[in-house]
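**Student:** Give the three-dimensional model of this entry:
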Amino acid sequence: MKCVKSFIDSNKYNFKVLIDPDQSVATKYNITSIPTSYFIDKDGNILSKHVGDMNINQMKAYIKTLDK
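**Tutor:** Take a look at the predicted model:
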């Protein structure tokens, strides 16, 4: 888990990242690929799911599509 925190810190990510060591969340949400990103609104509703890696610019562009 140290390497995950180091990666997050070095990329200056300011969003929450779930660490799921026992895979209970992966099982609950049927996550079959890593990374999988969920975009969740302030009320806890899942707006969208993206399977695969994304850089910060891709994330920003993806979020803009959700604002429409």
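**Student:** hey, let's count contacts and neighbours off CA atoms from now on
**Tutor:** OK.
**Student:** What lies in contact with the host helix or strand of residue 59?
**Tutor:** For residue 59, the element it lies in under DSSP states H and E is helix 56-66. Here helix 56-66 makes contact (C-alpha atoms under 8 Å, 6 or more residues apart in numbering) with 39, 47, 48.
**Student:** and this one, so I can compare the two:
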Amino acid sequence: MFQSMSRKGTCLDNSPMENFFSILKQEVYYGKIYQSQNELREAIENYIYYYNHHRIKEKLNWKSPVEFRQFNQKTA
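**Tutor:** From the prediction side, this is the model:
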């Protein structure tokens, strides 16, 4: 993980990541008990893969982020 590099006083620079981490915590962390850091790390890695490859988004025309990027690369 890397520290946020947004400009001082411009919170909107980082809003996409803030949104992602909020969703990640809601769907992976809150209300769950993990037996080890490795178990939590694996759950996060699995969720990131799911989020990028399978979780469709209305803003991306009902495609996953990977599908949206691939579609746009083909049409460019």
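**Student:** Can you give me the TM-score here?
**Tutor:** Once superposed, the chains reach a TM-score of 0.29 (TM-score structural alignment, normalised by the length of the first structure), with 50 aligned residues with a C-alpha RMSD of 5.2 Å.
**Student:** In the contacts of helix 56-66 of the first structure, which residue is surrounded by the most others?
**Tutor:** The residue in the contacts of helix 56-66 of the first structure with the most neighbours, by other C-alpha atoms under 10 Å, is residue 39 (15 neighbours).
**Student:** can you map out the helices along the second structure?
**Tutor:** Under the criterion DSSP state H, the second structure contains helices at 15-24, 37-53, 65-75.
**Student:** can you put those in CSV and add mean neighbour count?
**Tutor:** Conversion of those to CSV gives the following (neighbours: other C-alpha atoms under 10 Å):
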stretch, mean neighbour count
helix 15-24, 12
helix 37-53, 14
helix 65-75, 12
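**Student:** Strands of the first structure, start to end?
**Tutor:** 36-40, 46-51 (DSSP state E).
**Student:** Please identify the deepest-packed of those.
**Tutor:** Among the strands of the first structure, strand 36-40 has the highest mean neighbour count (mean count of other C-alpha atoms under 10 Å), at a mean of 14.
**Student:** what's the distance between residue 74 of the second structure and residue 67 of the second structure?
**Tutor:** For residue 74 of the second structure, the distance to residue 67 of the second structure (C-alpha to C-alpha, to the nearest Å) stands at 11 Å.
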